[in-house]
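Engineer: make a model of this:
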Amino acid sequence: MNINLMDIVGRVSHQCDIMFRVIDIREKHGKKIAILYGEDFRLIADAPYEDLIKIDPSMRMRLTKEFRSLEEQSYKLFRQDVDLLQQKQEYEVTEGYSKSYNYFQMPGKVLHIDGDPNYLKKCLTLYEKVGVPVYGFHCNEKEMPEKVGMLLDYYRPDILVITGHDAYSKSKGAMDDINAYRHSKHFVQTVREARKKVPHLDQLVIFAGACQSHFESLIHAGANFASSPSRVNIHALDPVYIVAKISFTPFMERINVWDVLRNTLTGDKGLGGIETKGVLRTGMPYKKNSSD
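Structural biologist: Next comes the predicted model:
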């Protein structure tokens, strides 16, 4: 069976547990090696060409259906959270609904830098669906440290997302050795560069990391939230649920870490963070445009 670039495949040695896209096929020591990106997880892997099998349409449909069901469940829970936040805010602004005020809200702006253009597109669709103002930028993980400063100056976001693909390789070192990870060191460098621009944790909220990333290093570098405490895979959309909750939480309120993690698809094994302020601001009066 011929396997080509962008085919959806599984690894026979791993019982086809994850669907991958083939992004490159190269020769190594006289053998064909495929470079793979997870289709639903932010994981990068390489595998012998002969270990791969194309995922047939029926299996792909079944696996995709399972993931979409999980995504929809997560979205509904997140939507409930946001609705409760908005109701609470309305109650406070109107002094217990006793007064009628025309007010407006400004959710926190997000700059999302992603190493995978397909994942970035999925994330931007979800941001739009939940109403988070966002700027998306695709950039290879290795180039992120040199580009993040310029992007922060240009977009001036409240929240920065630094993500893409990552993986831990046991053959390259112990789990506490950052050099044993595919892109963790690049994410760490990017966080450090961002903190040179905005040192304060509540003036720029940062999410950083991907599948199996070196969580501790990312937090120590200055990220508010990061992956992956237990070095597990994280879902492609998990960063969106985290930063959207922060975007819709008023800036006078502190966010309990578990409140942010509980509606993600991965939970606290794949995601973690530190106590952080929200970034939503409320103003008045609200003036309708003539086009409204």
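Engineer: could you use CA atoms for every contact and neighbour count after this?
Structural biologist: Fine.
Engineer: which parts of the stretch 151-292 of the chain are helices?
Structural biologist: For the stretch 151-292 of the chain, the helices defined by DSSP state H, counting those that start in this stretch occupy 184-197, 215-221, 238-247, 257-261.
Engineer: most neighbours per residue, which of those?
Structural biologist: Highest mean neighbour count among the helices of the stretch 151-292 of the chain (mean count of other Cα atoms under 10 Å): helix 238-247, with a mean of 25.
Engineer: the structure of the following sequence is requested for comparison with the preceding one:
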Amino acid sequence: MGIGDVVVRKSYGKDITFKIIDVKEDNGEVIYILKGISIRIIADSSRDDLELVNKEFIAEKDKILNARVSQAIKNAISSRGGTYTRITKSPKIIPEKELMFGRPGKVLHIDGDEVYMENCLKVYKQLNIEAVGRSVIEREQPLKVVDMVKEIKPDIVVLTGHDGVHKNAKDFLNLDSYRNSRYYIEAVKALRDYNSSYDELVIFAGACQSCYEGILDAGANFASSPNRVLIHCLDPVFVCEKIAYTRIDTVVSITDVIENTITGIKGIGGLQTRGKYREGYPKSVYL
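Structural biologist: Below is the predicted model of the structure:
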């Protein structure tokens, strides 16, 4: 087995497919560092627990997740039928529906994993959301995020990548128990020092098993992971979709945001937040 091979872990029922990204030696034992293909997690394993699979192989859990992704995309698009084009009528102007137009919120997605980022950008495009992606490793995100926000001027910022709870960790509020949670927290704090308004700048931060409470306390609107579970690589995208396409004068239903994700309430949570969708009238005749 070597870097780039696709494997499953026998002790976990072969539930998740991983790619080997590094091989290390610990006290004479070879340890394989693994990255989830669809799940935002970094793990390690001994050789004996791994089984090679073909690149075409999709673990049973991945099949279920992929089906949920397809359904979530359909639900997101179909839910916009009339939902985001309403406008209050006045005695002077009664807008015709065909003359209405709108602008969803703009997203800056900063991801510690370039492959995950590219997959997210494809789905943003499917959902008709303007999104700019930047691949930045987790420990550098606090140093670079504010300059990127100043450059791109997004309405919504996503800070994600990989995370995970260290083996034998018992204190789930101690940042030493996590691989990367401290970096997400530092990045969120930097953003809130730059813009303290939860409505002007909406922030999602975290990855698999991240320190949910610490990230929210730092100033994020939404975070992972309340129950320290694994989250899907596209969960941040579906959070953004709900915010981007909810009207600016409406507080987004937190339960609607969570139900819109792949992982659900155990993996994603957050605070009341206003939408970023702005309606306009009338449409330009030249477009």
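Engineer: could I get the helices of the stretch 151-292 of structure 1 as a markdown table with distance to Ile159 of structure 1?
Structural biologist: What follows is these, written out as a markdown table (distance: least, Cα to Cα, whole Å):
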| stretch | distance to Ile159 of structure 1 |
| --- | --- |
| helix 184-197 | 11 |
| helix 215-221 | 15 |
| helix 238-247 | 7 |
| helix 257-261 | 14 |
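Engineer: so for Val232 of structure 1, which of those helices sits nearest?
Structural biologist: The closest of those to Val232 of structure 1 is helix 215-221. By Cα to Cα, the value is 10.7 Å.
Engineer: return the mean post-superposition distance for the closest one against structure 2.
Structural biologist: Its aligned residues in structure 2 lie a mean 0.3 Å from helix 215-221 of structure 1 after superposition (mean Cα distance after the TM-score superposition for structure 1).
Engineer: what span of structure 2 is that helix aligned with?
Structural biologist: Counting by TM-score structural alignment, helix 215-221 of structure 1 pairs with residues 212-218 of structure 2.
Engineer: touching, Val12 of structure 1 and Leu52? I think so.
Structural biologist: Yes - with contact defined as Cα atoms under 8 Å, Val12 of structure 1 counts as touching Leu52 (6.0 Å).
Engineer: those two: who's more crowded?
Structural biologist: Neighbours per residue (other Cα atoms under 10 Å) separate Val12 of structure 1 from Leu52, with Leu52 holding more: 23 against 14.
Engineer: that one -> structure 2?
Structural biologist: Per TM-score structural alignment, Leu52 of structure 1 is aligned with Leu50.
Engineer: what's the nearest residue to its match if we skip its chain neighbours?
Structural biologist: Counting by Cα to Cα, 6 or more residues apart in numbering, Leu50 of structure 2 lies nearest to Arg9, which is 4.8 Å off, once chain neighbours are set aside.
Engineer: isn't the one you found right up against Asp49?
Structural biologist: Yes - applying Cα under 8 Å, one finds Arg9 of structure 2 in contact with Asp49, separated by 5.5 Å.
Engineer: compare neighbour counts for those two and give me the winner.
Structural biologist: Neighbours around Arg9 of structure 2 and Asp49, counted as other Cα under 10 Å, are more numerous at Arg9. The numbers are 21 against 13.
Engineer: need the counterpart of the more buried one in structure 1.
Structural biologist: Here Arg9 of structure 2 is matched to Arg11 in structure 1, going by TM-score structural alignment.
Engineer: cool, and Val136 of structure 2?
Structural biologist: Under the alignment (TM-score structural alignment), Val136 of structure 2 maps onto Cys139 of structure 1.
Engineer: ranges for the strands of the stretch 151-292 of structure 1?
Structural biologist: All strands of the stretch 151-292 of structure 1, identified by DSSP state E, counting those that start in this stretch, fall at 159-163, 205-208, 225-226, 254-255, 272-273, 276-277, 281-283.
Engineer: nearest residue to Asn227 of structure 2 other than its sequence neighbours?
Structural biologist: In this structure, Asn227 of structure 2 finds its nearest non-sequential neighbour in Lys266, 5.0 Å apart by Cα to Cα, 6+ apart.
Engineer: show me what contacts the one you found?
Structural biologist: When contacts are counted by Cα atoms under 8 Å, 6 or more residues apart in numbering, Lys266 of structure 2 is found next to Ser225, Pro226, Asn227, Arg228, Val229.
Engineer: equivalent analysis for Val9 of structure 1, please.
Structural biologist: Cys16, Met19, Phe20, Arg21, Val22, Leu52, Ile53, Lys54, Ile55.
Engineer: same thing but 6 Å
Structural biologist: Listed by Cα atoms under 6 Å, 6 or more residues apart in numbering, the contact partners of Val9 of structure 1 are Met19, Phe20, Ile53, Lys54, Ile55.
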